[in-house]
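J.: Just a sequence and a predicted model for now, questions to come.
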Amino acid sequence: MGEKKEEGRNMRVILFPLPLEGHTNPMIHLAHILYSKGFSITIIHTTHLNNSLLHPSNHPIFTFRSIIPDEAETSGGGGVIELITSLNRRCVEAFRKCVAELVADGGKIGCVITDAHWHFTQDVANEFGIRRIVLRTANISAFLGLLALPALRPNYLLPSSETSLEDPVPDFLHLRFKDLPAMKDQNPHLIDQLLSSIFIQTKASSAIIFNSFNDLELDPLLKCRQLFNRIPIFPLGPFHKQLPLTPQPHSSLSWLNSKTPKSVLYVSFGTLAAVDPHEFLEIAWGLANSTHPFLWVVRPGMVSGFEWLEPLPDGFEEMVGERGLIVKWAPQREVLAHPAIGGFWTHSGWNSTIESLCEGVPMLCYPCFGDQKANARYVTHVWRIGVMLGDKLERGEIEKGILKLMAEKENGEIMKRIKDLKEKAESCIEEGGSTFKSLENLVNFIL
């Protein structure tokens, strides 16, 4: 492998993450993994979002190139689907120019790895004769469900019928129609158009990488290999477990040190989910009424119309006292690995899901949008390592869900299953494991 590493140092791999934190994080992790295998890493990023994850000073071993998207269109909505659709139009020329400059610099370019949502990049890669590898930052099961959506919608989905949304999806019997994204989206045509473009350009790519592993999603992996039968698929997850954990001093960790093992519920809804003031109140009272200690991450601006904790009832923090801690941010990997954590109330984003699984922490799932609903369904009904909250945030249901999750004993069925998956996640990255072999195959493929 030493010779390959030296060969890789003379070979550049270009990575192009989507400018959303849940997509950027795994791309950065992948960049570190590939750097450890000897490749020279260049990251192209947009200036669309001020993303500290991509600040060059945080990653001095990488080369960074920023591109400026064309001016935004004046029409259209402001949702995530609209944003991604718009960026795929506005980044074409800037990305092409950046790749042309990198080609002109000389040296071998092994491939360009782009987020699956950057579907326009396939044409640019073809133009310069560079192989494009697609990174899908969500799990394999949700990806397959998403790709099936445009074909399913006209034949099966009846927006006026509530009962039809409870039906199983054909060929995806673990998922219901309500678990697929945007079932009642005001512009289903836009998401179908985006998904169709992603599917077509993924089939045209040279390979696919997933942040997942064989033992977690073997059947979906086999189905994915049938669907994309011309191109290799590399399940390289869990990404984060292949990187060293750098301890970060934080008040939440000091607070956790004072709690008994498995006693604390960690609550975090990711970087995009928003709640209205009424929902925020219901969450607060549900946490308070459960009587369990809790660590609650409330992002500034997470509550619509407010800066931070203004909607909390007067005296709430004093009433909860040392039993609860509310912070703006917490080092999630360290928190989930802390012995005091007994459960994780999550929005079911894939990064959070796989981080919780890898630490053996069962989940209370309240998915918000996108692939989160499919992730939550797999957590609660396929892997059976968590509890699903109802469709509405109501303090009584929240309290009930917390009590059910936190009552799980060390030898309970949920804990047995999640411990088994944690062990499989750890063994797959060791020498001879499925992810270890898959990474070796990817290195050979790029070289």
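T.: All right, it came through fine.
J.: CA atoms for contacts and neighbours, from now on please.
T.: OK.
J.: just how off-centre is stretch 94-106 within its chain?
T.: With C-alpha atoms, centre = their mean, to the nearest Å as the basis, stretch 94-106 stands 29 Å off its chain's centre.
J.: do stretch 339-350 as well
T.: On C-alpha atoms, centre = their mean, the centre of stretch 339-350 falls 14 Å from the chain's centre.
J.: and the end-to-end length of it?
T.: 22 Å (C-alpha to C-alpha, to the nearest Å).
J.: Kindly report the same for stretch 307-318.
T.: 20 Å.
J.: residues making contact with it?
T.: 277, 280-281, 284, 298-302, 324 (C-alpha atoms under 8 Å, 6 or more residues apart in numbering).
J.: what do you get if the cut-off is 6 Å, keeping everything else the same?
T.: 300-301 (C-alpha atoms under 6 Å, 6 or more residues apart in numbering).
J.: The stretch 201-350 of the chain: helices as residue ranges?
T.: 218-227, 251-256, 277-290, 316-320, 332-337, 350-358 (DSSP state H, counting those that start in this stretch).
J.: Show me the one of the ones you listed that comes nearest Ile28.
T.: Set against Ile28 and scored by C-alpha to C-alpha, these come closest in helix 350-358, at 12.6 Å.
J.: The closest one: what's the following helix or strand?
T.: strand 363-365 (DSSP states H and E).
J.: And that following strand, what's buried?
T.: 363-365 (16 or more other C-alpha atoms under 10 Å).
J.: ditto for stretch 284-299
T.: For stretch 284-299, by 16+ other C-alpha under 10 Å, it's 284-290, 292-299.
J.: Likewise for stretch 137-147?
T.: Residues of stretch 137-147 classed as buried: 137-147 (neighbour count, 16+ other C-alpha under 10 Å).
J.: Now, the residues you listed that are in helices?
T.: Among the buried residues of stretch 137-147, the members found in helices (DSSP state H) are 140-147.
J.: got another, please set it beside the one above:
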Amino acid sequence: MLKREMEEHDGRRPQPLVVLTSSPFHGHMTPTLQLATTLHANGFPIAIAHSNLNPPNPSNHPSDFTFLPLSDNLSAVEGTGGFAKFINTLNNNCKGSFKEHLTRLVNEGNKSIVVIYDNIMYFAGVVADDLNLPRIMFRTTSAAFIPALLLRQQVRQHGRFLEEDFVMQEVVPNQNLLRYKDLPFSKTPIEDWKQNVANYSQQAHPSALICNTIKFLEHESLTQVHNMLQVPVFAVGPLHKLAPNLSSGSCQEDTSCITWLDKQPPKSVVYISFGSLATMETKMLIEMAWGLAKSNQRFLWVVRPGSVSGSEWLELLPEGFIEETRERGFIVKWAPQKEVLAHFAVGGFWSHCGWNSCLESISSGVVMICQPFIVDQMVNARYVSYVWKIGLELEWVERGEVERMIRRVMVDEEGVEMRVRVNDMKEMVKEAVGDDGSSQKSLEDLVDFILSC
């Protein structure tokens, strides 16, 4: 409950029902459910509209949450003709059942409904607009990604840049930060890019925007987003700190790694995890393995089954690797990441730079090795390595370069200096989510905004 109790509103207005849409992706679903839990703690009744693909587990949430399944007719992300076409199919298939749910809720007497929708589930904003309901977009990416996405579209539309051009390392004109290679969808085929543009052009203009970020971290980007959209923007992150006990339950965590970490020296372990979606070639896995071995550093490595095409789990690791690193390495299929990053033994995080992972790493004071794969991860990696200077970007995966990167972060003076900076940011996160902090104030403003709807 917020410090300013809900009783201030005298009970004269009923709490509106907040309907949140949850996309099937772990990195989007988790913060959406964290936001739902945070709003529920502030007195709002909650309904979660979710696809049948990777649905949330109701047993992990308050018993008075209402779950509204959507008819997506999808069994997997693969097999739909690429990510952009998957998103298009997901939205087309879910729109009808979402409208039916909202219409039924209105007919049952829920006169006050506010829809909060993941930007990937843009059909929800369109339906809310059709029914004259307030619609708040929720961005699970960094705020910096939003103008970067617009910039990417402008560059492509103006014909100033093609993926095969040699200018990938050059800074985008009128930008003192982002290179062409950092822009989202830089590896997307032309037809997929056109589908992405078509998808986002269908979005209804939101009544407000919620960002899972922190003002001190992205003040300039938040101002830029506000100027773009001309609606209230609420920076209420990091949500894993505002709803710290929530588990999405979508992946089975192996907690045995915590017992192993307990036996390691402070700040001695590099933790490697590329999230729930990233895939790699066998060659990359082999180069990673030998780079880890040559670095002579302790490591905890999440190797997700299926992350290498055609593999069951560890059978593609190079011969002799497990034997050579047995005394200083530990491999799991999935780890309790927030607990791992908060552990005293962890001194570095080799990450795909998904936004949740970046926030969790900063909140725990852990420096990063950045290896982005898709979409917003390139923007995040650029900010981590170039702006905030709390990590290094791994430009190519080759065993010698991997060895050097790990030692720079874990052993060299460069890593010590980054650790000082990220520890300062960790304290700033504590202030932001504490009483009178910027994120708590934004949450209070969000609550008032929802009530005003």
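T.: In hand now; what should we look at? It should be emphasised that the depicted structure is a prediction, and the values quoted were computed from it without experimental measurement.
J.: related to what we said a few turns ago, which one of the helices of the stretch 201-350 of the first structure is the most hemmed in?
T.: helix 350-358 (a mean of 23; mean count of other C-alpha atoms under 10 Å).
J.: out of the buried residues of stretch 284-299 of the first structure, who's nearest Gly370 of the first structure?
T.: Using C-alpha to C-alpha, those come closest to Gly370 of the first structure at Arg299, 19.8 Å.
J.: picking that back up, out of the ones in helices among the buried residues of stretch 137-147 of the first structure, which is nearest to Glu410 of the first structure?
T.: Of those, the one sitting nearest to Glu410 of the first structure (C-alpha to C-alpha) turns out to be Ser141, at 28.5 Å.
J.: Need the nearest residue in space to the counterpart of the closest one in the second structure, chain neighbours excluded.
T.: Alignment note: Ser141 of the first structure maps to Ala144 in the second structure; criterion TM-score structural alignment. Spatially, and ignoring its direct neighbours in sequence, Ala144 of the second structure is nearest to Ser221 (5.1 Å; C-alpha to C-alpha, 6 or more residues apart in numbering).
J.: quick one on the thing from earlier: and the match of Ser141 of the first structure, how far from Leu150 of the second structure?
T.: If you go by C-alpha to C-alpha, the gap between Ala144 of the second structure and Leu150 of the second structure works out to 11 Å.
J.: try Pro244 of the second structure
T.: Distance from Pro244 of the second structure to Leu150 of the second structure, by C-alpha to C-alpha: 32 Å.
J.: Check Tyr386 of the second structure too.
T.: 21 Å.
J.: wait, what's in contact with the corresponding residue of the first structure for His352 of the second structure?
T.: When the first structure is aligned by TM-score structural alignment, His352 of the second structure is paired with His347. Neighbouring residues of His347 of the first structure by C-alpha under 6 Å, 6+ apart: 269, 366-367.
J.: From those residues, pick the one nearest Lys373 of the first structure.
T.: When those are compared against Lys373 of the first structure (criterion: C-alpha to C-alpha), the nearest one is Pro367, at 5.1 Å.
J.: Surely that closest one and Lys373 touch.
T.: Yes - here Pro367 of the first structure lies in contact with Lys373, judged by C-alpha atoms under 6 Å, at a distance of 5.1 Å.
J.: What's the match for Gln264 of the second structure in the first structure?
T.: In the first structure, Gln264 of the second structure lands on Lys259 (TM-score structural alignment).
J.: The closest residue to Lys419 of the first structure other than its chain neighbours - how many residues pack around it?
T.: Leaving aside its chain neighbours, Lys419 of the first structure sits nearest to Gly360 (5.4 Å; criterion: C-alpha to C-alpha, 6+ apart). Number of residues near Gly360 of the first structure (other C-alpha atoms under 10 Å) recorded here: 25.
J.: for Gly360 of the first structure, what are its contacts?
T.: By C-alpha under 6 Å, 6+ apart, the neighbours of Gly360 of the first structure are 418-419, 422.
J.: ok, and these in the second structure?
T.: Contacts conserved in the second structure for the contacts of Gly360 of the first structure, using both residues aligned by TM-score structural alignment, their matches' C-alpha atoms under 6 Å: 418-419, 422.
J.: Let me know the closest of these to Ala72 of the first structure.
T.: Lys422 (43.8 Å).
J.: Mind telling me what the closest one corresponds to in the second structure?
T.: By TM-score structural alignment, Lys422 of the first structure lines up with Lys426.
J.: Hmm, that match is touching Ser361, no?
T.: No - contact status for Lys426 of the second structure versus Ser361: not in contact, 8.8 Å apart, counting by C-alpha under 6 Å.
J.: for the second structure, what spans make up the strands?
T.: Secondary structure of the second structure (DSSP state E): strands at 17-22, 46-51, 66-70, 113-118, 135-139, 208-211, 233-235, 269-273, 298-302, 329-332, 346-351, 367-370, 391-393.
J.: Could you export the ones you listed as CSV, including distance to Cys94 of the second structure?
T.: Output for these, formatted as CSV (distance: least, C-alpha to C-alpha, whole Å):
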stretch, distance to Cys94 of the second structure
strand 17-22, 10
strand 46-51, 7
strand 66-70, 5
strand 113-118, 13
strand 135-139, 17
strand 208-211, 22
strand 233-235, 27
strand 269-273, 31
strand 298-302, 33
strand 329-332, 35
strand 346-351, 32
strand 367-370, 35
strand 391-393, 38
